[in-house]
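S.K.: Provided below are the primary sequence and the corresponding predicted coordinates.
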Amino acid sequence: MGRHREYDVEEVLDAALCVFWRKGYEGTSYADLTAAAGVERPALYSAFGNKEAMFRQVLARYHERYMNHIPEALALPTSREVAAHLLYSSLEMNTRYPDRTGCLGINGAVAGADESEPVRQALIEFRAAGEMQLRERFERAKAEGDLPPSAKPDALAAFLMAVLHGMALQAKAGFSRDMLKGVADQALSTWPGSTSAP
């Protein structure tokens, strides 16, 4: 019986994250994963189970390593500062790595085959959790008087997420950082109660 090659599971997960981020769930094959990770397919099965299970671990790792700007933003004192921090830190992250632009949560599964529906649902839940955090933060801002009484926290959260998702898609399509900053500036210029320029 042959000796099994030893490998670092953490390094394999990082390599898989980069591939899924670049190619999305549907676009990533086992050949892509084995080539990036430098391990054979049976080793991937042994360590992670199937492709979906590996993607779920990658998504958790992405959240842990690349989404720290979300709790930072939620802790800021005003709703406008929350929005600004999210917009500008997201545009930085969406363009930081030339080989994997955009956002894994968006690139992962904009569309997919029927058999990938569980992954699509996991990504919907991933994005919905972020929107819920924003809605709760904006409800607090309204209660504290930071947002005007006419503000709609649920619509503000949905608006901000729509802009963030759009910026991620534009980054993936090659839009420049300057153009994305212009989008962020424009979104902030419409913020309720906003009297200062971004």
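M.R.: Great, that's in hand. Numbers count the residues shown, from 1 in each chain.
S.K.: from here on, contacts and neighbour counts on C-alpha atoms
M.R.: Noted.
S.K.: run the chain-centre distance for stretch 119-127.
M.R.: 11 Å (C-alpha atoms, centre = their mean, to the nearest Å).
S.K.: got the buried residues for it?
M.R.: Val119, Arg120, Ala122, Leu123, Phe126 (16 or more other C-alpha atoms under 10 Å).
S.K.: tell me the contacts of Cys18?
M.R.: Cys18 makes contact with Arg100, according to C-alpha atoms under 8 Å, 6 or more residues apart in numbering.
S.K.: from Tyr62, how far out is it?
M.R.: For Cys18, the distance to Tyr62 equals 10 Å [C-alpha to C-alpha, to the nearest Å].
S.K.: longest helix in the protein, by number of residues?
M.R.: When the chain is scanned for its longest helix (criterion: DSSP state H), the result is helix 117-143.
S.K.: which helix or strand contains Gln149?
M.R.: No Gln there; residue 149 is Pro. Assigned by DSSP states H and E, Pro149 belongs to no helix or strand.
S.K.: A further structure is provided below for comparison with the first:
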Amino acid sequence: MAGRPREFDRSVALEKARDLFWARGYEGVSMSDLVAVLGIASARIYAAFGSKEALFREAIELYEAKEGGFADRALSGAKDIHSALGDMFRAAIELYTPGRRGCMVVSAGTNCAQENAAVGAWLSEHRRARTQSIIDRLREAKQSGEIPDDVDESALGDCCATMLHGLSVQARDGVGADRLNAMVDAFLAAFDLMTTKRRRRDRASVRNSIRR
């Protein structure tokens, strides 16, 4: 008489799947890989998660709710914009560099076969949403007077997002935390120089108009 199938913890299985997709990407993980890592039959994986794609999407959502939520945490609250951006970049480096993991949303579906194009498009939406969240935070800083009115927050937000996603690529390539942090230092120095010069110029214009 055959024994009953071994029970499994769905949340643990999802975490294992997340780590596997994070390391190898969507295309790099087969159903046999999932069977081996999760330790359950493919029929039970389908019963629990629906499909490989559904499992992947749920794994991405888990990543964003936990490890990948660092950006939302950094951008929220009452911190000044310099500190918010710095915290976001530093947290990214801390997450991305161990094991050369990078960002799961950036690396897990960069190149997808035609039949998996929907997965790549879905991840692109997530990356665009991250860019927009940075732009929104910069706009708040502009409205509060931290950033001068003539700064293009959309262009600056695009630069910040490129920096953030670039840190992921560099980390996957094996660039160490020291070099990545030095890169952040340079970026933030340029950010401060640009906004400080603009603020000084604005104050000088006000003084000159008063003198006239």
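M.R.: Done, it's in. Note that the structure is a prediction, hence the values are computed from the model and not measured.
S.K.: how far away from the center of its chain is whichever strand or helix holds Phe70 of the second structure?
M.R.: For Phe70 of the second structure, the host element (DSSP H and E) is helix 70-75. In terms of C-alpha atoms, centre = their mean, the centre of helix 70-75 of the second structure is found 10 Å from the chain centre.
S.K.: swap in stretch 27-38 of the second structure?
M.R.: 24 Å.
S.K.: same check on stretch 6-15 of the second structure?
M.R.: Relative to the centre of its chain, stretch 6-15 of the second structure is centred 26 Å away, using C-alpha atoms, centre = their mean.
S.K.: end to end, how far does that stretch reach?
M.R.: 18 Å.
S.K.: which helices and strands does the lengthiest helix in the second structure pack with?
M.R.: The single longest helix within the second structure, with elements called by DSSP H, is helix 177-211. Packing partners of helix 177-211 of the second structure (3 or more C-alpha pairs under 8 Å, 6 or more residues apart in numbering; DSSP states H and E): helix 81-96, helix 153-172.
S.K.: what comes up buried for that helix?
M.R.: Ala177, Leu180, Asn181, Val184, Phe187, Leu188, Thr195, Arg198, Arg199.
S.K.: swap in stretch 49-68 of the second structure?
M.R.: So for stretch 49-68 of the second structure, counting by 16+ other C-alpha under 10 Å, buried means Phe49, Lys52, Leu55, Phe56, Arg57, Glu58, Ala59, Ile60, Leu62, Tyr63, Glu64, Gly68.
S.K.: any idea how far the last one is from Leu95 of the second structure?
M.R.: This points to Gly68 of the second structure. In terms of C-alpha to C-alpha, Gly68 of the second structure sits 8 Å off from Leu95 of the second structure.
S.K.: and for the third one?
M.R.: Separation of Leu55 of the second structure from Leu95 of the second structure (C-alpha to C-alpha) stands at 22 Å.
S.K.: no further queries at this time; thank you.
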